[in-house]
Each structure stands twice: as C-alpha cells, then as structure tokens.
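>>> need a 3D model of the following:
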Amino acid sequence: MIERHPCVYILASGRHGTLYVGVTSNLLGRLHQHRSGGIPGFTSRYHVHRLVHYEVADTMEAAIAREKQLKNWHRDWKAALIERSNPLWDDLSPSLGLPPFLSS
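Now for the predicted structure:
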C-alpha cells in the first residue's frame, strides 16, 4: 500500500485535459482532499480530480525534486509520460482502493 509513502502525482480533468502536478506523503488522503474540495484553488476551480499518473519515491526530498522536474516539463512531455503507462488516461484511483472520480 502506498498510503504513507512520498510520491509525486499527476491529476487531469480528462483525457488530454488540464493537468496538475503535486507531491504528498499520503496519496489517498491527498486525493480525498482534492475531490472533496478541501483544497480550494486550482484543482477545484478547473475540476482536475482524475489520478492519471503517480510515482513512489524513496524520500520526500526525492519526491519534491521529481515534482519540480515535472512542473518544468512541456505539456507534451507530461502527456507522453502519462500515456506510457496509462494510454487512455484512466483514473488510477481504483487501483489504490478508492472509487473512480465521477464528475458531477
């Protein structure tokens, strides 16, 4: 279970939609915050709630470094990264034990 491990993650509003790159040590908790509107801002404003990519890191410092790297990437590079392991941009939340995000 990756619940309490440092990781970087990418959320999307839909296939090839708006992207958000974040870092956390509690991915399940962070996803819940994004989806419940507990974090006002970008993800709630642009309806970016679908987990399309995540990477577990050995340390929080490594996860933060990877987040900074991804945030500096061109959009096309991020899309290619997502599509290598998730070509249909499916919501990966069910693989972590969460229900898929259903837009309202």
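
>>> for the rest of this, base every contact and every neighbour count on C-alpha atoms.
Fine.

>>> pretty sure Gly37 sits against Ser44.
Yes - using CA atoms under 8 Å, Gly37 is in contact with Ser44, at 6.0 Å.

>>> next, the second sequence, to be compared with the first:
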Amino acid sequence: MSYYVYITTNPARKVLYIGITNDLTSRMAQHYTNRGSAQTFAGKYFCYNLLYFEEHQDSKAAIAREKELKGWTRAKKDVLIATENPD
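Model (predicted):
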C-alpha cells in the first residue's frame, strides 16, 4: 500500500496544510467538498489546491515525514514546493 504526504493551500496561497493519506485522489475531493467548513483547519482556510506530494510505502515513514514537514519554516516549505512544482 502507498501512503502520501501532501501539501495543499488556499486560492490566495496564504495558508499551507500538510496531511497524510492512502488515497490522494479521494482526499483532495474531500478537501474540496469541505471547503469553508469551520470544523477542520483545511476546510476553514479553504485548503484544497494540491501543491506537493510524495509517496511512501511505509505508514510509519510517511507519518514521520509529515511531522518533519510540519516542523519546517514556511520558507523551507516554499523551497520544497518550488523544486517540484515551480508554478
């Protein structure tokens, strides 16, 4: 099974959300459907635009990577995104 660590943003590109899933397509659909919902961070801030993702074969490795990325500064996250998705 594959696990994905991903980064989304809102239309204004002001907020980043980092998450993990084993079904990236469905998860992105959920983020879009939940946009504007105050019940979740991603929903509250309209984080449904996928900027970056990476695939892992091990769930523990994916969770560790998610935690690592969440600890990074915004500048470091922006550099990571730009290397894979310059647009």
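
>>> which stretches of the first structure form strands?
For the first structure, the strands defined by DSSP state E cover 7-12, 19-24, 50-56.

>>> most packed of the ones you listed?
Comparing the strands of the first structure by mean neighbour count (mean count of other CA atoms under 10 Å), strand 7-12 ranks first with a mean of 24.

>>> what's the average distance of it to the second structure?
Its aligned residues in the second structure lie a mean 0.4 Å from strand 7-12 of the first structure after superposition (mean CA distance after the TM-score superposition for the first structure).

>>> read off where that strand ends up in the second structure.
Aligned by TM-score structural alignment, strand 7-12 of the first structure falls on residues 4-9 of the second structure.

>>> residues in contact with the matching stretch: which ones?
By CA atoms under 8 Å, 6 or more residues apart in numbering, the surrounding residues in contact with stretch 4-9 of the second structure are 15-24, 46-56, 62-63, 65-66.

>>> thinking again about what came up before, the strands of the first structure into CSV, with extra columns for distance to Trp77 of the first structure?
Shown next, in CSV, are those (distance: least, CA to CA, whole Å):
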stretch, distance to Trp77 of the first structure
strand 7-12, 13
strand 19-24, 12
strand 50-56, 13
